[in-house]
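Novice: Quick one, what's the 3D model for this:
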Amino acid sequence: MTREQLVAECARLGAAELTYAALVSIESGRRKPDGRRRREVTVDELLVLGLALAVPPLLLVLPVGSDETVPTVPAADPRPPHTVWRWWTGEETPTLSGPTDGRYYTDPRSITEGGPRWSAAWAQAAYTASLYPEFERRRFAVDKAYRRAMRAGDEPVRDKERATDTRQDYFEHLEQLAYHIDDMTRAGLTVRRLPAIWIEDMKGLAMLDHPDAVTPEEDD
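Specialist: Sure thing, here's the model as predicted:
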């Protein structure tokens, strides 16, 4: 892709400010006499550039698999890209203090006087962020189990035990999804719509603490 093509694609995505000159300044990393970059990249522009280049935006700033380390914050040492990646996604708690005895430690201070510990506040926020990816994993598992159960039920009645086992496997995965939906509800999160038959089964088997938290998918 040429710069001209990238400029056109950015404009198509609504970022007309990413002109040819702007892209040159970004790519060259030219700085002013005081050390600041002549052209910074906003979070919105980072998303545009990622979509225009067909590259996950985080890979534009965290080159996983190529660079050994990347900068973190000015007051801390660089870390491996994948480590910082996990900070961005909330999968790992940042460790800025250290190294002490060759190890880094999470920030032990309180956010404010008498307030929660920094690490505890981070963990609480990261927990909420982790609920959606886990929901998708469990939803996918239920979908696979449900399809297996339906196929087994449609087969000629030759293996009743297999049909029973696949049905039980579906209910077990559905129960795990229901537990997770309860966690999301307690965290105040909106639950993605689900197939009506799943909701009927969860309600019929009293799997949900808050049945009204789930709504069926709309018909196409």
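
Novice: okay, CA-based contacts and neighbour counts for the rest of this
Specialist: Fine.

Novice: where's the residue nearest to Thr166 when sequence neighbours are not counted relative to Glu4, distance?
Specialist: Ranked by Cα to Cα, 6 or more residues apart in numbering and with sequence neighbours excluded, the top spatial neighbour of Thr166 is Ala149, at 4.8 Å. Counting by Cα to Cα, to the nearest Å, the gap from Ala149 to Glu4 is 53 Å.

Novice: structure for this one too, so we can compare:
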Amino acid sequence: MHSHDRPSDVIAEQVRRHRTRLGLNREQLAERCAELGAPELTYSALVDIENGRKTKEGKRRRHVTVDELLVLGLALAVPPLLLACPLDTAQPVPSVPAAEPQAPYTLWKWATGQEAPAIAGPIDGRHHVDPRPIGDNGPRWATAWAAAAYPASLHPEFEKRREAAHRAYLRMERADADKDAQTDYFQRLDDLAGVADDMARSGLPVPRLREDWIEDMRGLGMLDASSMITPEETNA
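Specialist: Prediction:
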């Protein structure tokens, strides 16, 4: 097992693990990486990555770039972030050189915008979110992080509410649907419209929706950013 000094060490271990899981040798993985547009991930490069070979100065000979991480994830049929944050282990994993290793799920949460990274400190034995402002007159680090990460919460919330609206719509469309089904449908549409407005205000493109849903939202005055939502394309 590699010493997990850098994220590339974790990635190397996971590449070898998933390659073995799939029954691939390095030549086969290199061929797949080349097909995906990364010919630099040759057999020799994969040997250097997986074995963590060092230079004379004691540095890792081959790190994994972000571009390569995406290719390796696709080639190995595994979400790329799981190569750096394997969630099936309790062993801490590294992030930035100045921070102590973190639990994989902790790193996962701040890499996906769910939680600000607590890497400052420690104070009283605990690490915390950096409280300092950015630059001389910038916002506090935590405030800037929250503003940047906020859009990451909107897409999954939109999908959840769109699915709820879809289920309510199907119930309402049944022949035996009652008034309560229609009321529930309108409530789910209102919930969805709220997230759509939040996305529009954040400068995010709002995913397309059914045209009749948009008409209902507009007719009931649910949308503030009505012009930002376009209907799904339908086959003629």
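
Novice: Would you pull the TM-score for this pair?
Specialist: For these two chains in superposition, a TM-score of 0.92 is obtained (TM-score structural alignment, normalised by the length of structure 1); 212 aligned residues with a Cα RMSD of 1.3 Å.

Novice: still on that earlier bit, give the equivalent position in structure 2 for the residue nearest to Thr166 of structure 1.
Specialist: Superposed on structure 2 with TM-score structural alignment, Ala149 of structure 1 falls opposite Met172.

Novice: check contacts around its match.
Specialist: Contacts were defined as Cα atoms under 8 Å, 6 or more residues apart in numbering; by that measure Met172 of structure 2 touches 178, 181-182, 185.

Novice: among those, who's most crowded?
Specialist: Tyr185 (23 neighbours; other Cα atoms under 10 Å).

Novice: Looking for the alignment partner of that one in structure 1.
Specialist: Aligned partner of Tyr185 of structure 2 by TM-score structural alignment: Tyr170.

Novice: pretty sure its match contacts Phe140?
Specialist: No - in this structure, Tyr170 of structure 1 is not within contact of Phe140 by Cα atoms under 8 Å, at 11.5 Å.

Novice: name the element the closest residue to the match of Tyr185 of structure 2 other than its chain neighbours belongs to?
Specialist: With sequence-adjacent residues excluded and distances taken as Cα to Cα, 6+ apart, Tyr170 of structure 1 is closest to Ala145, at 4.7 Å. In this assignment (DSSP states H and E), Ala145 of structure 1 forms part of helix 118-154.

Novice: would you list every one of the helices in structure 1?
Specialist: Along structure 1, the segments classed as helices by DSSP state H run 3-12, 20-28, 43-53, 57-61, 81-89, 118-154, 160-186, 196-204.

Novice: Same list (those helices) but as JSON lines, adding distance to Val214 of structure 1.
Specialist: As requested, the helices of structure 1 are arranged in JSON lines below (distance: least, Cα to Cα, whole Å):
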{"stretch": "helix 3-12", "distance to Val214 of structure 1": "37"}
{"stretch": "helix 20-28", "distance to Val214 of structure 1": "45"}
{"stretch": "helix 43-53", "distance to Val214 of structure 1": "31"}
{"stretch": "helix 57-61", "distance to Val214 of structure 1": "32"}
{"stretch": "helix 81-89", "distance to Val214 of structure 1": "26"}
{"stretch": "helix 118-154", "distance to Val214 of structure 1": "13"}
{"stretch": "helix 160-186", "distance to Val214 of structure 1": "8"}
{"stretch": "helix 196-204", "distance to Val214 of structure 1": "7"}
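
Novice: I'd like to know which of the ones you listed is closest to Glu68 of structure 1.
Specialist: Shortest distance between Glu68 of structure 1 and the helices of structure 1, using Cα to Cα, is found for helix 81-89: 7.0 Å.

Novice: can you give me the angle that closest one makes with helix 118-154?
Specialist: Following axes from the mean of the first three to the mean of the last three Cα atoms, to 10 degrees, one obtains 90 degrees for the angle between helix 81-89 of structure 1 and helix 118-154.
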